[in-house]
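Q: pasting the structure only:
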């Protein structure tokens, strides 16, 4: 261990028993990564290229896809390398960078879903004021805050963990995580725990309560409205609710794994769920449920196929 209490390398111990199946796992992870890249890139391209989709709801969907690419790229390329290598070491700076990426990915998912809930709340509860409230400038400011605040808050928490003297360098994970590093500390981590809990409350639970409040109000409005209005409202809100519920369950599973000892197979599944399921599910939910996006995806793919055939 280099530098005594500040090891220059960490070792990811969850890869130790994967040798006999490493090529199978590598192939599956590679296919998964390519699927995530292709589907989310397609959503982003369609929304970017089609001026008719330059509306707050679709721009926020594109932000979700950008975040999916960001989070999966912070995890899967390193995982692919680790599945092929015999040593599963990661340098201290690289470990904390990956930690920052994965934590901010998780926070961004909640903040973007919060903005989507607010957008639907305004559209359904105050339709006459929608265009005056959800202006391009307002949306740009909200998106900037949704990305910058978690980066600053989580960055401060990760920097606290970076300064801790450690009594080990083995992480029972497939990737670097802040809690796993803090558990190796040789000193009290009260400050880290307080900061971590505060950031979790502000970046997870406050958005969670706001999202629940927004959709409860939407449901109340729908109950008082016509069946046609109710159908349209639920059609636009249902994908957001599905995404929100799926991600909340995935994050809960990750928290459970981080705090308790579980069998290796269960630990692997729970630790990867919130980083893999949402990037795959989100494009499917929005790409197939929204006719505007679905239709333009088909047009883009058809035009691309025709152009390739003509060559």
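A: Thanks, I have it. Remember, predicted model here, so these are calculated numbers, not experimental data.
Q: all contacts plus neighbour counts: C-alpha atoms, from now on.
A: Noted.
Q: Provide the contact partners of the helix or strand harbouring residue 210 at residue level.
A: Counting by DSSP states H and E, the element that carries residue 210 is helix 206-224. Helix 206-224 is contacted from outside by 110-111, 113-114, 117-118, 121, 124-125, 229-230, 233, using C-alpha atoms under 8 Å, 6 or more residues apart in numbering.
Q: Count residues in the vicinity of residue 97, would you?
A: Look at residue 97: counted by other C-alpha atoms under 10 Å, it has 17 neighbours.
Q: Can you give me the neighbour number for residue 78?
A: Neighbour count of residue 78, defined by other C-alpha under 10 Å: 15.
Q: what helix or strand does it sit in?
A: Assigned by DSSP H and E, residue 78 belongs to helix 56-84.
Q: burial count for residue 278?
A: Close neighbours of residue 278, defined as other C-alpha under 10 Å, add up to 23.
Q: ah, wrong one, I meant residue 130
A: Here the number of neighbours of residue 130 (other C-alpha under 10 Å) works out to 16.
Q: my guess is it contacts residue 122, does it?
A: Yes - counting by C-alpha atoms under 8 Å, residue 130 touches residue 122, with 5.8 Å between them.
Q: Residue 62: what's it in contact with?
A: Residue 62 neighbours (C-alpha under 8 Å, 6+ apart): 43-44, 47.
Q: Show residues contacting stretch 70-82.
A: Contacting residues not belonging to stretch 70-82 are listed as 15, 26, 29-30, 33, 36, 88, 98, 101-102, 105-106, 174-175, 275-276, 279 [C-alpha under 8 Å, 6+ apart].
Q: Next one for the comparison:
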């Protein structure tokens, strides 16, 4: 048998042997789950990257958590979908090692990122005055770098240690893991055992650190109502994500190490799939629904896209009209309704000039109205609405515009006098409201 060890280049995965009768429904369900995983994770990732107000430590760590979810699932779902449509379930030796490395390193990176998120919440709640000095951009980059590097390094060593001489090619699972590959070795490698226990000890230390941070956070929250509110808003999603991940991982770990052959193949496959199914879907949903900033950004994006699609189908509207109609419907229409205008009589934008798209006003103040193009003042509508959501009546706009004109004239005269070398003592310019 030792002479034949070099010819083992393919492994057989026996986890799908009993699924011949319902492979097509299982394929459709698996493909749907994989699409949902990509949808929810990419939505959160793009929202955090695009919105600069979300470039905070907690959201950066969440973005890395979602990226890691896509990375881990990409090591399993494509191969699993192919196996569901294939009569034979085999994988090459190199492919098996690569799959084991991707799955293990993804699980390790998940633990590291969750530990970083726990530390971030610990500093924010227990040491709020030092938060911005501790969680600097440079330090966050270092934290994220090591959160990815350490699992990759540890699991790379573990995967290399698994490349011993093999005396078997049968893996009783739907994917490859280092423990099952090591079980096929002709002889037990002490190095692989030492590395495995070192990895377990390392991530057990991560778990102890997370528990320690939560003990201190709970103690601090018991003293302050404000900290309790902060804990419920930001720490509860993290705690739920951590619980889902740990429970799913423990199911798979106990099944791999202490699995019983009395369990049906379907139950064994479900236990093996848990940490590849629930955390990648649950984590973005938990944070997307619980964290107010992310939820509002996603809702605003969806509402604007829906309104824009409604107006694009109308041939009588130019791009400027489409954009202004969306803004008017989402913000100005609501403000006009609060000012007493019926829904069917709210001010339209058919007479708004094209250069109105450059307006940027937050309220009816002289500083803001001064940047409004002159053609805007000729709009024959009962309310003038700016893209920022402000609504000013024509009377207000006219008064402010006239006062700004007088102020500009007075400042011009003062500037001209000063340029001639004459000292002018005058009262400060005041614009009454």
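A: That came in fine, so what should we check first? Small disclaimer: the values here were computed from a predicted structure and weren't measured.
Q: returning to what we had before: please flag which of the contacts of helix 206-224 of the first structure sit within helices.
A: Within the contacts of helix 206-224 of the first structure, residues falling in helices by DSSP state H are 110-111, 113-114, 117-118, 121, 124-125, 229-230, 233.
Q: sorry, back to before: ok, the contacts of residue 62 of the first structure in the second structure, which still hold?
A: Shared with the second structure under both residues aligned by TM-score structural alignment, their matches' C-alpha atoms under 8 Å, the contacts from the contacts of residue 62 of the first structure are 43-44, 47.
Q: List only buried entries from those.
A: 43-44, 47 (16 or more other C-alpha atoms under 10 Å).
Q: Just to be sure, residue 11 of the first structure is in a strand?
A: Yes - the assignment for residue 11 of the first structure by DSSP: H, G, I helix; E, B strand; the rest coil puts it in a strand.
Q: for it, what are its contacts?
A: 88-90, 169-171.
Q: That one -> the second structure?
A: Matched to the second structure by TM-score structural alignment, residue 11 of the first structure sits across from residue 12.
Q: List the buried residues of stretch 120-135 of the first structure.
A: Buried positions in stretch 120-135 of the first structure, judged by neighbour count with 16+ other C-alpha under 10 Å: 120-125, 130, 133-134.
Q: scratch that, stretch 259-272 of the first structure is what I was asking about
A: Of all the residues in stretch 259-272 of the first structure, those buried under the rule 16+ other C-alpha under 10 Å are 267-268, 270-272.
Q: now stretch 42-58 of the second structure
A: Those would be 42-45, 47-48, 54, 57-58, for stretch 42-58 of the second structure by 16+ other C-alpha under 10 Å.
Q: Among the residues you listed, which ones are in helices?
A: Taking DSSP H as the definition of helices, the buried residues of stretch 42-58 of the second structure contribute 42-45, 47-48, 57-58.
Q: can you redo these as CSV with distance to residue 304 of the second structure?
A: Shown next, in CSV, are those (distance: C-alpha to C-alpha, whole Å):
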residue, distance to residue 304 of the second structure
42, 19
43, 15
44, 17
45, 19
47, 14
48, 18
57, 28
58, 26
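Q: and which of those residues is nearest to residue 186 of the second structure?
A: Within those, the smallest distance to residue 186 of the second structure is 43.5 Å, found for residue 42 (C-alpha to C-alpha).
Q: Alignment lookup: the closest one to the first structure.
A: Match for residue 42 of the second structure (TM-score structural alignment): residue 41.
Q: Quick check: nearest residue in space to that match, chain neighbours excluded?
A: Residue nearest to residue 41 of the first structure in three dimensions, not counting chain neighbours: residue 65, with 7.3 Å by C-alpha to C-alpha, 6 or more residues apart in numbering.
Q: For PyMOL, what selects the buried ones among the contacts of helix 206-224 of the first structure?
A: The following PyMOL line selects those of these that are buried, judged by 16+ other C-alpha under 10 Å:
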select buried, resi 110+111+113+114+117+118+121+124+125+230+233
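Q: As TSV, the contacts of helix 206-224 of the first structure with distance to residue 262 of the first structure would be great.
A: Output for the contacts of helix 206-224 of the first structure, formatted as TSV (distance: C-alpha to C-alpha, whole Å):
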residue	distance to residue 262 of the first structure
110	26
111	30
113	30
114	32
117	35
118	37
121	40
124	44
125	45
229	47
230	44
233	41
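Q: how close does the residue nearest to residue 25 of the first structure when sequence neighbours are not counted get to residue 208 of the first structure?
A: Using C-alpha to C-alpha, 6+ apart and skipping residues adjacent in sequence, the residue nearest residue 25 of the first structure is residue 83, 7.3 Å away. According to C-alpha to C-alpha, to the nearest Å, residue 83 of the first structure and residue 208 of the first structure sit 35 Å apart.
Q: before we move on, what about residue 64 of the first structure?
A: In terms of C-alpha to C-alpha, residue 64 of the first structure sits 16 Å off from residue 208 of the first structure.
Q: of the two, who's got more company?
A: A count of neighbours by other C-alpha under 10 Å puts residue 64 above the other of residue 64 of the first structure and residue 208, at 27 against 19.
Q: hmm, back to that, let me know the closest of the buried residues of stretch 259-272 of the first structure to residue 193 of the first structure.
A: Minimum distance to residue 193 of the first structure across those is 20.3 Å, recorded for residue 271 (C-alpha to C-alpha).
Q: my guess is the closest one meets residue 257, correct?
A: Yes - with contact defined as C-alpha under 8 Å, residue 271 of the first structure reaches residue 257; the gap is 6.5 Å.
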